Structure formats: structure tokens, C-alpha cells
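Asks: quick one, what's the 3D model for this:
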Amino acid sequence: MKLSASQAVEVLRAAGEPSRLRILALLAREELAVLELCRVLDQSQPRVSRHLKLLAEAGLVERFPDGAWVFYRLTAGGQGGDLIAEVLARTDPADPILVRDAERLSAVWAERAADAGEYFARNAARWDEIRSLYVSDADVEAAILAAAGPGPFKRMVDLGSGTGRMLTLLAPHAQAALGLDLSQQMLNIARNRVTEAGLQRCELRHGDIFGTRLPDESADLVVVHQVLHYLADPAAAVKEAARIVAGGGRLIIADFAPHRLEFLREQHQHRRLGFAEPEMARWLAEAGLSKVRVTALPPARKEGLTVKIWTAERGQERQRSAA
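Replies: Now for the predicted structure:
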């Protein structure tokens, strides 16, 4: 459906202000929290919130609370979004104001990365102990094994492999397995565990979940275990993970249900406090996966967190059409 003349005017009016156009350009890069936008724009929270309110009313951005934080992202799809995408595409990236915003956003990214790197390095040796405070490992592993199925798998890929927990669990059922992680400390621990488990066809590699550089549809089992809540753009990570799922293969995502334990954000580098089922279902569908199934595992202790396991598959239509 195309925009009416009045709708087009409303969209352009909402975007037709310098700060709001800057906000749209920033959100085109990733979802951002209000306070992060304030830092980049160097504007007060009330002023930025007012701009965001107008953009949301025009249907150009989506607002979603996450614990005590509020995040915004560009609205997916729609003629209004397409119009703004065209405007942004025609905006000179060398504009001094946009360049300055990009530099400030890069500084925010660098600060996040430094904090996360320090945290993971400090806690690598006791990572499983930290996780055990919130979930029952035995229940989660049993549910992941059930979601994966008996195999055998030609190739299993673990994105954000951490200490190698998913590799030691699932790689015995795979002809070949690959674990990617950005933390060298985590990779060192994972290598030791993989060796101790006698897994000879298991490779560990320094790699980024946002850009794995793996071929399209190259793994019949892809796992993202307790990773998304650390990421600035979890939807992009889901898209990249889905890209490497082969026809007839499946993607397994294990993460938390929405919660309000702010100390995980403050003390343990969690960026998102869990994920709602409709949000994850939309990301998986947009990534081309279907047959989504969800398993919920309630906490073993009162102060614990509910773990959800999403399983989605890629159909074999492409394989048949290529045959």
C-alpha cells in the first residue's frame, strides 16, 4: 500500500528537523537506548525523548522498554520506512554533523567493547559458575539436546562459544564442529575443554557473530547460547546466524525471557534483559526461517531467570530447486 499525500507529508514533517534526521541516521546503524542517543547528540533527555515521541507517532521508529532502559529502532518495513531509507541513502555521509555523530557513536561502541572485554577476561575462568547462579545447566542441556535432535550433523557451528559448553555437548553428534568467539580467554578455556573431551573434529576460531565470514547455508546445526543479551544489535546476530543454516537445518537460540534484574546490566554487561517471544519470532521469520518452537525452562530458585529455547528451521525448497 502506497502512502497518501497527507501521510507522506506527515512522514516528511516528522523527519524534517535536523536532530530527528540525525536520530534516524543513528538508528539506521543499530537500536540504541535513549541515554546513548543523548550522549551522541549532546542533548538533554527530555529533548531527545520529545524527538523520539514525534518519530514514533509518525511510525518511523519503534519504542520498546527493557527493564529500566528504553530502546528505539527503525520501524521494520512500511512505506514510511522505505521513504526515510531513500532520504538517508541520498544524504551525504561526509556531512560534518553526521560524521561527528558517527564518531561519537563509535566512541560509545568502543566503550562498550572495552567494558565487555574486561568483564569477559576477568570472569572467563569462572564463567560456568556465574551462569549456574541463574539457570539449571542440566535442564538447559537436556532441552538443547532435544531441540537439536539425534543427528548426526554434517557441520555444527556454535556462535559465541564461550568456554565451549555447547561444543562438548553437541559436537560428539557432528562430523565437524566450529566454535567462534571474540574473547581469546574464552577460546583458550574452550580449547582445553574440547581437547579433554577428545573432540578431534572441532575447530575453535576467533570470530564475530555479526560477520562470521562463513558461506551461506553451510551448517545444518547452528547454536547461539546465552549470547544475544550481550549484543547491541541482537536482530542482526539472528540474521547472520540464520544465513549459515543449510536447507533442512536448524538454528537453536537459548536466552532469557524478559525480566527486571537490573544488576545483570550493571554488573554483568547484559545489554538486553531478555527477549519476548513475538520479537524473536519476527526476527526468525525475517531471516527466512520457519517452524519456530519455543521451550520455557523456569528457574530452579526464586531469584533465578526463565530460560527460553527457540528452535527454527530452514526449508529445503532451495535445495530442491537447485537440484
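Asks: switch to C-alpha atoms for all contacts and neighbour counts from now on
Replies: Will do.
Asks: check the burial of W283 by counting its neighbours.
Replies: 18 (other Cα atoms under 10 Å).
Asks: show me which helix runs longest in the protein.
Replies: Longest helix in the chain, counting residues (DSSP state H): helix 96-123.
Asks: please give the structure of this sequence too, so both can be compared:
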Amino acid sequence: MDKEILTMEEAAELFGVSVKTFIKLLKEEKVPARKIGREWRFSRKALIDWLSSGDSQSYSLSEVDAKDFFDEVAPKWEELSRSYYGESIKNKLIEMNIFNKDMIVMDLGCGDGYIARGISKLVKKVIAVDISGEMLKELRKKAEKSGITNVETLQTQAEDVPVEDSSVDAVCANMFLHHMEDPEVQIREMYRIVKPGGIAVVSDYVEHSDRELKEKMHDVWMGFNKNEMKKWFMAAGFKGIKTQMVQDARNIGIFIMIANK
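Replies: Coordinates of the predicted model:
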């Protein structure tokens, strides 16, 4: 490789690691890089110099900032989220009849369990994953109050979930991908986690221009182009992709995308 300016994938190749491992490195170390728009770029020389210098111990604050934000808003998250999309997404998922009693479902970026608690009666078990311990605490409290016993919580980074490959029947990501620096990495992780024949279910905003929403909800992306999202899923290996729409309280479109492995 003789290019001087590298993409994320090329930088990972230079280091001889997967993109997922390289992103984890970016979060845990001080790696020389610049973000141009929504894309990261790296200097080949700077990366080699950094690697040879042995500099470490610094930690990217982006994940810490997100965790702190969600820890802080956890007690009022239900009220906050209701003011945006209410029960519309959960009701639509139930209406679509895509879950059954034999399923183990993973809910990525579960928050206080909006989806996990909502579908718990329809499935065998829900594994609720979130980076925020306070959010998971709220989930457990609300589940206990409602008599829900089949929701298991897991505090971890959602782009590197410590579970076996092909370990769940369905994986859900509700209003979650717009918080991720690189949604394509998360989609590939979803493909790894779900069993062959299983499904991935993603609900998120279509592209919008509401900057107040972005700032208030600690978003990275201001929604997504549905066609671009579909391409990301296809690139990860998913097929049979279908999309339905709902609206939030301010008439911003929300897509629900279902993809088969």
C-alpha cells in the first residue's frame, strides 16, 4: 500500500486488524486522524510514526460523553422519548407480527427498555444491551414493576457485544444507529450476532434538518437516507430488506427496516 491518505478500511488493513478492532483502538488510544465531514481519514506516515512512538494511555471522549449523557437522562428518558415518537414504533413492531414465543431477541441500545419491555411477552427472552448502566437500572426497575422476568441486561459497547456468532434469532436497534459514529460497523456486528434465517430490525429517523433535535438528543447523525441504509445492510450480507414508515410527533419520518440473514 503506497497511498498517503487512507480511509478507515485502509488504515485497518495497514495495521493488520479488522475495522471493528481498529475502531475500538480509536476509542481507547490517541490515534492521529481527521474527520472530514462524516468520514475519517488517516495519514499513512502519521499512523506509522504513532505506532513506532508507543504513545498510548489517552482515551477518546466520544463514548464517555455519550455514556455520561444517557446516564444523566435515564430517569426521565421515558418522558423525553414519548414527546418524540410515543408508542408509535413499538405498536408498529407488534402489529407487524415478526416475533414469536421461540425467539431470543437482542435489543441494541435498549435504553430503559422501550422495545425490550414492549416485546417481552411475545418472545422467549430479550437480551437488552446498552452502554449506560443507569439506563439498564431503569429498565430493570420498570421490568420488575411490570412483572417481566425474561429480560436480561448487558452493559457493553454495542459495536462489540461479547456474545457468540449467530446467537440470537432477531436483533433490534431502535433509534440507536444515529448515535453511532460508524453505523456500518454496527450493522456488520448485527449480522454477526443474528442466526442464519434470523432478522435484523432497525427503526430510525429519515434524513431531517432539525438541529435542535440533534443537540438535545446527543445525536451524531441527523437521520439516514433509506436507500443508503439498505445498501449498508446488503453490503453486510443481509437480504430480503423491507421498509415501513411511521411519523414522530413533529412529522419527522421514521423508517422501520427489516432484513433477513
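Asks: next, the TM-score between them, please.
Replies: Here the TM-score for the pair of chains, by TM-score structural alignment, normalised by the length of the second structure, is 0.81; 246 aligned residues with a Cα RMSD of 3.3 Å.
Asks: follow-up on the earlier one: tell me the helix or strand right after the longest helix of the first structure.
Replies: Next in sequence after helix 96-123 of the first structure, counting helices and strands by DSSP states H and E, comes helix 127-132.
Asks: so which bit of the second structure is that next one matched to?
Replies: With TM-score structural alignment applied, helix 127-132 of the first structure matches the range 77-82 in the second structure.
Asks: same thing with stretch 191-203 of the first structure?
Replies: So stretch 191-203 of the first structure sits over residues 140-152 in the second structure, by TM-score structural alignment.
Asks: show me what counts as buried in that stretch.
Replies: R140, A143, I148, N150, V151 (16 or more other Cα atoms under 10 Å).
Asks: which residue in the first structure lines up with I119 of the second structure?
Replies: By TM-score structural alignment, I119 of the second structure lines up with L170.
Asks: could you check how far that match is from P65 of the first structure?
Replies: 35 Å (Cα to Cα, to the nearest Å).
Asks: of these two, which one has the most company?
Replies: Legend: neighbour count by other Cα under 10 Å for L170 of the first structure and P65, higher for L170 (24 against 12).
Asks: just to revisit the earlier point, and the longest helix of the first structure, what does it pack onto?
Replies: helix 18-27, helix 34-41, helix 184-196 (3 or more Cα pairs under 8 Å, 6 or more residues apart in numbering; DSSP states H and E).
Asks: could you export those as JSON lines, including distance to E111 of the first structure?
Replies: Below are those laid out as JSON lines (distance: least, Cα to Cα, whole Å):
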{"stretch": "helix 18-27", "distance to E111 of the first structure": "17"}
{"stretch": "helix 34-41", "distance to E111 of the first structure": "11"}
{"stretch": "helix 184-196", "distance to E111 of the first structure": "19"}
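Asks: show me the contacts for the residue nearest to D219 of the second structure when sequence neighbours are not counted.
Replies: Nearest non-adjacent residue to D219 of the second structure, counting by Cα to Cα, 6 or more residues apart in numbering: H179, 4.9 Å away. Residues near H179 of the second structure by Cα atoms under 8 Å, 6 or more residues apart in numbering: H218, D219, V220, W221.
Asks: in ChimeraX, how would I select just the buried ones from the residues you listed?
Replies: Restricted to buried positions by 16+ other Cα under 10 Å, the ChimeraX selection for those reads:
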select :219,221
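Asks: which one of the contacts of H179 of the second structure is nearest to F255 of the second structure?
Replies: W221 (14.7 Å; Cα to Cα).
Asks: the first structure: which residue goes with that closest one?
Replies: So W221 of the second structure corresponds to R272, using TM-score structural alignment.
Asks: host element of its match?
Replies: Short version, using DSSP H and E: R272 of the first structure is in no helix or strand.
Asks: that one and R193 of the first structure, how far apart?
Replies: R272 of the first structure is 29 Å from R193 of the first structure, by Cα to Cα.
Asks: same check on L187 of the first structure?
Replies: Distance from L187 of the first structure to R193 of the first structure, by Cα to Cα: 10 Å.
Asks: joint contacts of those two?
Replies: With Cα under 8 Å, 6+ apart as the test, L187 of the first structure and R193 both reach T163, G164.
Asks: the match of I119 of the second structure is in what secondary structure piece?
Replies: Applying DSSP H and E, one finds L170 of the first structure within helix 165-170.
Asks: to what extent does the very next helix or strand once past that helix diverge from the second structure after superposition?
Replies: Note on helix 165-170 of the first structure: by DSSP H and E, the next helix or strand toward the C-terminus is strand 174-181. Compared with the second structure after the fit, strand 174-181 of the first structure shows a mean deviation of 1.3 Å (mean Cα distance after the TM-score superposition for the first structure).
Asks: please identify the buried residues of strand 174-181 of the first structure?
Replies: A174, A176, A177, L178, G179, L180, D181.
Asks: quick check, nearest of those to R20 of the first structure?
Replies: Distances from R20 of the first structure to the buried residues of strand 174-181 of the first structure, taken by Cα to Cα, are shortest for D181, at 36.0 Å.
Asks: now do the contacts for I244 of the first structure.
Replies: L214, P215, D216, E217, S218, A219, V222.
Asks: quick one: which of those residues sit in strands?
Replies: Residues of the contacts of I244 of the first structure located in strands (DSSP state E): A219, V222.
Asks: any chance of TSV for the contacts of I244 of the first structure, columns distance to R155 of the first structure and neighbour count?
Replies: Below are the contacts of I244 of the first structure laid out as TSV (distance: Cα to Cα, whole Å; neighbours: other Cα atoms under 10 Å):
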residue	distance to R155 of the first structure	neighbour count
L214	12	13
P215	12	11
D216	13	13
E217	11	16
S218	8	18
A219	5	27
V222	9	27
